[in-house]
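In: Pasting the sequence and the predicted model now:
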Amino acid sequence: MRKLYYAALAYMIAGLLSGIYFRELTKATGFHGETMLSILHTHLLILGMFFFLIVIALEKLYSLTNNRLFTLFFWTYNVGVIWTITLMAVHGTRDVLHLPSGPAISGMAGMGHIILSIALVLFFIILKDALFPKTINH
């Protein structure tokens, strides 16, 4: 339960800091336009803080952390979110600085989404096991 709390807290801090980073970088460079930085704040708060707050509530009800897949899910999910967010920050910063991003950054960001997708599948397996426990029929 403690690691879920600290994950939510860390994503809240990162989400707030990313909002400041977006505002200050675009103000300093006089940038007006579309950039990935504008959605970084929301992604961190929803995929990070709010998601883990919901997992905390589900943990309280169903003891999700008792599932043998939980640790794999937890670390896969965090790697996926951090990977995706990092590439969004790189891409957005390059946009604001008028530097080309190229296909390598897009491809790497896609890998982050794949990792996140794997983690979400694991989460739904864990959730299904908690909601519908297997019973032994004799």
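Out: It's in.
In: For the rest of this, base every contact and every neighbour count on C-alpha atoms.
Out: Fine.
In: Skip the chain neighbours and tell me the closest residue to the residue nearest in space to the middle of the chain.
Out: Residue closest to the mean C-alpha point of the chain, counted by CA atoms, centre = their mean, is residue 81 at 3.1 Å. Of all residues not flanking residue 81 in the chain, residue 116 sits nearest, at 6.4 Å (CA to CA, 6 or more residues apart in numbering).
In: Just give me the neighbour total for the one you found.
Out: Look at residue 116: counted by other CA atoms under 10 Å, it has 23 neighbours.
In: And it, how far from residue 33?
Out: 28 Å (CA to CA, to the nearest Å).
In: Would you mark the buried spots in the lengthiest helix in the chain?
Out: Longest helix in the chain, counting residues (DSSP state H): helix 102-131. Within helix 102-131, the residues that count as buried by 16 or more other CA atoms under 10 Å are 109, 112-113, 115-116, 119-120, 122-123, 125-127, 130.
In: again with stretch 20-28
Out: Here stretch 20-28 shows 21, 22, 26 as buried, counting by 16+ other CA under 10 Å.
In: I'd like the residues you listed as CSV, with distance to residue 60 and secondary structure appended.
Out: Shown next, in CSV, are those (distance: CA to CA, whole Å; DSSP: H, G, I helix; E, B strand; the rest coil):
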residue, distance to residue 60, secondary structure
21, 35, helix
22, 35, helix
26, 41, helix
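In: and the longest helix of the chain, what other elements does it pack with?
Out: Helices and strands touching helix 102-131, by 3 or more CA pairs under 8 Å, 6 or more residues apart in numbering; DSSP states H and E, are helix 70-96.
In: take the one below as the second:
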Amino acid sequence: MISGLFYREFTKIKDFHGDTQLALMHTHLLALGMLVFLIVLALDKVFGLSGSKLFTAFFWFYNIGIAISTAMMGVHGILTVLGRDEDHIAEAVPLTAGLGHILLTVGLILLFILLGKRVNEHVKPASTPNEPTAETASAV
């Protein structure tokens, strides 16, 4: 919420009218930060994801990725509002943002690997109608 407030007030103070990365920070933080973790919370409740090394690795990679990516959105947006055009923003800004996106991706891959393992553990093979179940076989 603070990023949205900052965007509104900073652009108003600087009398800026145009596109800036600051306008996207609020949405990115809500979607990547809050909504994803609400979904992960529900998945954890069903599949017991937390407590494993893979979950811990996902958590740190993902959160560091969010922090780096949104920080670079903020830096890029502030520089834009202050009058820097794309040619005058240091290459380190988009490169660092790219690193943040890579960390986010690694985190998501770790989450999907863990989720795949947990889903497979929860799937019980169904017996076919022609095969006797364990109870039927022991009764014979």
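Out: Right, received. Where do you want to start? This structure is a prediction, so every number in the text was calculated from the model and none was measured.
In: ok so, going back, now which residue in the second structure aligns to the residue nearest to residue 81 of the first structure?
Out: Taking TM-score structural alignment, residue 116 of the first structure has residue 104 as its aligned residue in the second structure.
In: Distance check, residue 86 of the first structure against residue 106 of the first structure.
Out: 12 Å.
In: what's the answer for residue 70 of the first structure, then?
Out: 29 Å.
In: burial count for the nearest residue to residue 100 of the second structure once chain neighbours are set aside?
Out: Of all residues not flanking residue 100 of the second structure in the chain, residue 65 sits nearest, at 4.1 Å (CA to CA, 6+ apart). Neighbours of residue 65 of the second structure under the rule other CA under 10 Å: 23.
In: now swap in the one 10 residues further on and tell me
Out: Number of residues near residue 75 of the second structure (other CA under 10 Å) recorded here: 15.
In: and if you look at residue 11 of the first structure?
Out: 25.
In: Can you tell me how far it is from residue 113 of the first structure?
Out: For residue 11 of the first structure, the distance to residue 113 of the first structure equals 17 Å [CA to CA].
In: Now the aligned residue in the first structure for residue 5 of the second structure: which helix or strand?
Out: Structural alignment (TM-score structural alignment) places residue 5 of the second structure against residue 20 in the first structure. Using DSSP states H and E, residue 20 of the first structure falls within helix 2-29.
In: could you point out which element follows that helix?
Out: Assignment by DSSP H and E places the next element after helix 2-29 of the first structure at helix 37-43.
In: what range in the second structure does that next one sit on?
Out: With TM-score structural alignment as the criterion, helix 37-43 of the first structure aligns to 22-28.
In: can you pull the buried residues of the matching stretch?
Out: 22, 23, 24, 25, 26, 28.
In: Could you export these as CSV, including distance to residue 35 of the second structure?
Out: Converted to CSV, the buried residues of stretch 22-28 of the second structure look like this (distance: CA to CA, whole Å):
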residue, distance to residue 35 of the second structure
22, 20
23, 18
24, 16
25, 14
26, 13
28, 10
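In: and which of the residues you listed is nearest residue 88 of the second structure?
Out: Residue 88 of the second structure lies nearest to residue 22 out of the buried residues of stretch 22-28 of the second structure, by CA to CA, at 17.4 Å.
In: ok, now which ones touch the nearest residue in space to that closest one that is not next to it in sequence?
Out: With sequence-adjacent residues excluded and distances taken as CA to CA, 6+ apart, residue 22 of the second structure is closest to residue 77, at 4.8 Å. Neighbour list for residue 77 of the second structure: 20, 21, 22 [criterion: CA atoms under 8 Å, 6 or more residues apart in numbering].
In: next one: residue 114 of the first structure
Out: By CA under 8 Å, 6+ apart, the residues touching residue 114 of the first structure are residue 80.
In: quick one: it from residue 54 of the first structure, how far?
Out: 22 Å.
In: and what of residue 38 of the first structure?
Out: According to CA to CA, residue 38 of the first structure and residue 54 of the first structure sit 24 Å apart.
In: Great, nothing more from me.
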